[in-house]
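> next come a sequence and a model predicted from it.
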Amino acid sequence: MKNQKIQIFDTTLRDGEQVPGCKLNTEQKLIIARRLDELGVDVIEAGFPVSSPGDYTSVEAISKLVKNASVCALTRAVKNDIEVAAQALKSAKKPRIHTGIGTSDSHLKHKFNASREQIIERAAEAITYAKTFVDDVEFYAEDAGRTDNEFLAKVCSEAIKAGATVLNIPDTTGYCLPEEYGAKIKYLKENVIGIERAILSCHCHNDLGLATANSISGIINGARQIECTINGIGERAGNTALEEVVMILRQHSKLGFDTNINSKLLSDTSKLVSESMGMFVQANKAIIGSNAFAHSSGIHQDGVIKNRETYEIINPADVGVTESSIILTARSGRAALAYRAKKIGYELTKLQLDIVYQEFLKFADKKREVIDQDVHRIIEMSKVGLLA
């Protein structure tokens, strides 16, 4: 049975760029947008055009550049926002306007001082107006994670009636547990009138470290689009990480889902975004961290050398990493030392390895990591003992 296609909505250039100190200029955004298009994302959220002249210029330039993906612009449920976004998207082959409004009781009371009926009316008016410019309109119910499900279903039903093609269900504060978020998507799938005419979309934040888990739970329960960023960057603790959801769906093929992402470009794309934004990726970051395929424990090293799948569920080549790394430390065993020695030209016998290993341990206890140059030195020092 063929896997169902999950759309990848990349918001690196919009939500991701909201990180303090990570501002990109138009030229940098164009380089990243070109790479995202090559990567195979379905939608590129290029920015929030009304927010600044620079953002408008970037969205306009990206619209002219992108060949395959839909280009999306964010707006509030405000007519001027929508008009400016439509103008910026004028050259896009597949333009999408992303408009919406807060729906939780907290937002209604503290942000809008409005009733539920007024919020529904404003949402419908914004969608109807956006439809006069583009066919593809995505509606976001901000803070949907903390919105009462019955009211949320009513808002979504009216959004579809007004012409929304995608319904974005954001866990804006990263509050939901995976089973709660999944249950919310399931409820909407079963109770929104006209849901067969729209796609449900997951937009999860990582305040409790659950963004990826929530997005996968959403997909299992009926959503068909994931909104995410490269390296999981974004407001506060960040967004769902694109590389994580893509590889989870690929590794767990039994779920029956996949994406159009060319995973071999993931590592390189991660580096591009990291360098452009000056935001380092933590070494232990899943999929694309520098330690994601690195092994320093002797037991793990021995297993990986014998058969990579012993301790790796992903082939490094599948995400654009050349090979697994065997890192020599005081915790490494003889198998790892022999492996690294062979890589730099030494074929050690068992007797030679036993002698070299004793020297290696003395050296490794003094250094955090033993590099190839150190291995040369250790072997040369040990050869004196062998000859004697």
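Received, thanks.

> only C-alpha atoms from now on, for both contacts and neighbour counts.
Fine.

> the stretch 51-200 of the chain: helices as residue ranges?
With DSSP state H, counting those that start in this stretch as the criterion, the stretch 51-200 of the chain has helices at 53-65, 79-88, 105-106, 116-130, 149-162, 178-191.

> which other helices and strands contact the fourth one?
Looking back up the chat, that one is helix 116-130. On a contact count with 3 or more CA pairs under 8 Å, 6 or more residues apart in numbering; DSSP states H and E, helix 116-130 meets helix 79-88, strand 95-102, strand 136-142, helix 149-162.

> right, and those - which one's nearest residue 241?
Of all the helices and strands packed on helix 116-130, strand 136-142 sits nearest to residue 241, with 19.4 Å by CA to CA.

> for that closest one, name the packing helices and strands.
Judged by 3+ CA pairs under 8 Å, 6+ apart, strand 136-142 is in contact with strand 95-102, helix 116-130, strand 166-171.

> of the helices of the stretch 51-200 of the chain, which approaches residue 353 most closely?
Evaluated over these, closeness to residue 353 peaks at helix 178-191, with 50.0 Å, by CA to CA.

> what angle separates the closest one from helix 149-162?
50 degrees (axes from the mean of the first three to the mean of the last three CA atoms, to 10 degrees).

> re the thing from before, in CSV: the helices and strands packed on strand 136-142, plus distance to residue 326 and mean neighbour count.
Listed next are these as CSV, based on distance: least, CA to CA, whole Å; neighbours: other CA atoms under 10 Å:
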stretch, distance to residue 326, mean neighbour count
strand 95-102, 46, 25
helix 116-130, 54, 20
strand 166-171, 39, 25
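
> here comes the other one, which I'd like you to weigh against the first:
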Amino acid sequence: MVVLADTIGAQLPRACRDMFGAVRAAAGDDVVLASHLHNDLGLGLANTLEALAAGVRVVSSSWLGIAERAGMTATEQLLFLLARHGDELLGAGATPWWTAPDLTRLPKIARRVSEETGVPLGVTTPIVGTGVGTISTGTPFVHPRLFQPYDPAEVLGIEPEVLLTQMASARVVTAVADRLGHRLDPEQTRAAMAWAKTRAFRTSTAVVDDTAFAAYLDGLTRTTRTSR
């Protein structure tokens, strides 16, 4: 086995592909190639995929990408891609495991790793981040397949959660109000949407919490009933 490493995380994908391709051609089929690629330029995963395309069959990764400096290829991201796009990445008929991984376990394992290590899960962390499955705009209500590349509930077991933010549309406001037990008419919906956007900008907090919105809706619907 020959391990090729980018321990400073400086390689670009083209250079990585050329490096592994050249060694693969020179080493012959009896040599197993392995990769160990860091993520200082945010290219650890892309470079690992290039290495796999060049014939590497042993890769280094770590949960949440935990490693020195900016870390390395994240295990959960690599597993997800191999499970969902194995034929494209490894070639048709490739068998990277005896039993395919249960992707619904990825978020649970990631949360456990986060708890044990103190490394937080970010809102925008792919696959296992706290923002996966959240909805804050109207697009998924109208064109769900244009909103995300996979269904988090079906693939990862993450149920969708509608969040009220400064980007709220009428559909988002209606959905959150329904969850809180309020049925709004069009006029109330417009008023609630304006309130949510104003509050988010005034408090410099993107997400309007349910408690504050519920209190506002109580007053809104009570005032509307009284005026009628």
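Done, it's in. All figures in this text were calculated on a predicted structure; none of them were measured in a lab.

> coming back round to it: pipe the helices and strands packed on helix 116-130 of structure 1 into JSON lines and attach distance to residue 381 of structure 1 per row.
Converted to JSON lines, these look like this (distance: least, CA to CA, whole Å):
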{"stretch": "helix 79-88", "distance to residue 381 of structure 1": "67"}
{"stretch": "strand 95-102", "distance to residue 381 of structure 1": "66"}
{"stretch": "strand 136-142", "distance to residue 381 of structure 1": "65"}
{"stretch": "helix 149-162", "distance to residue 381 of structure 1": "71"}
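
> nearest to residue 363 of structure 1, of those?
strand 136-142 (56.4 Å).

> Provide the aligned range in structure 2 for the closest one.
When structure 2 is aligned by TM-score structural alignment, strand 136-142 of structure 1 has no counterpart there.

> nearest to residue 292 of structure 1, of the helices and strands packed on strand 136-142 of structure 1?
Going by CA to CA, the one of those nearest residue 292 of structure 1 is strand 166-171, 27.5 Å.

> possible to save the helices of the stretch 51-200 of structure 1 as TSV with distance to residue 386 of structure 1?
Converted to TSV, these look like this (distance: least, CA to CA, whole Å):
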stretch	distance to residue 386 of structure 1
helix 53-65	65
helix 79-88	74
helix 105-106	75
helix 116-130	80
helix 149-162	75
helix 178-191	60
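
> going along the chain, name the helices of structure 2.
In structure 2, the helices defined using DSSP state H lie at 13-27, 44-53, 75-90, 106-117, 139-142, 144-147, 152-156, 170-179, 186-203, 210-227.

> out of those, deepest packed?
helix 44-53 (a mean of 23; mean count of other CA atoms under 10 Å).

> and that helix, how far from structure 1 on average?
Here the mean offset of helix 44-53 of structure 2 against structure 1 after fitting is 0.6 Å, by mean CA distance after the TM-score superposition for structure 1.

> whereabouts in structure 1 does that helix align?
The alignment of helix 44-53 of structure 2 onto structure 1 (TM-score structural alignment) spans residues 211-220.

> and what of stretch 172-184 of structure 2?
Residues 336-348 of structure 1 are matched to stretch 172-184 of structure 2 when aligned by TM-score structural alignment.

> what distance separates the matching stretch from the centre of its chain?
Distance, stretch centre to chain centre, for stretch 336-348 of structure 1: 37 Å (CA atoms, centre = their mean, to the nearest Å).

> of the helices of structure 2, which is nearest residue 126 of structure 2?
Residue 126 of structure 2 lies closest to helix 75-90 among the helices of structure 2, at 7.1 Å (CA to CA).

> now the angle from that closest one to helix 44-53?
Angle of helix 75-90 of structure 2 versus helix 44-53, following the same axes, to 10 degrees, is 30 degrees.
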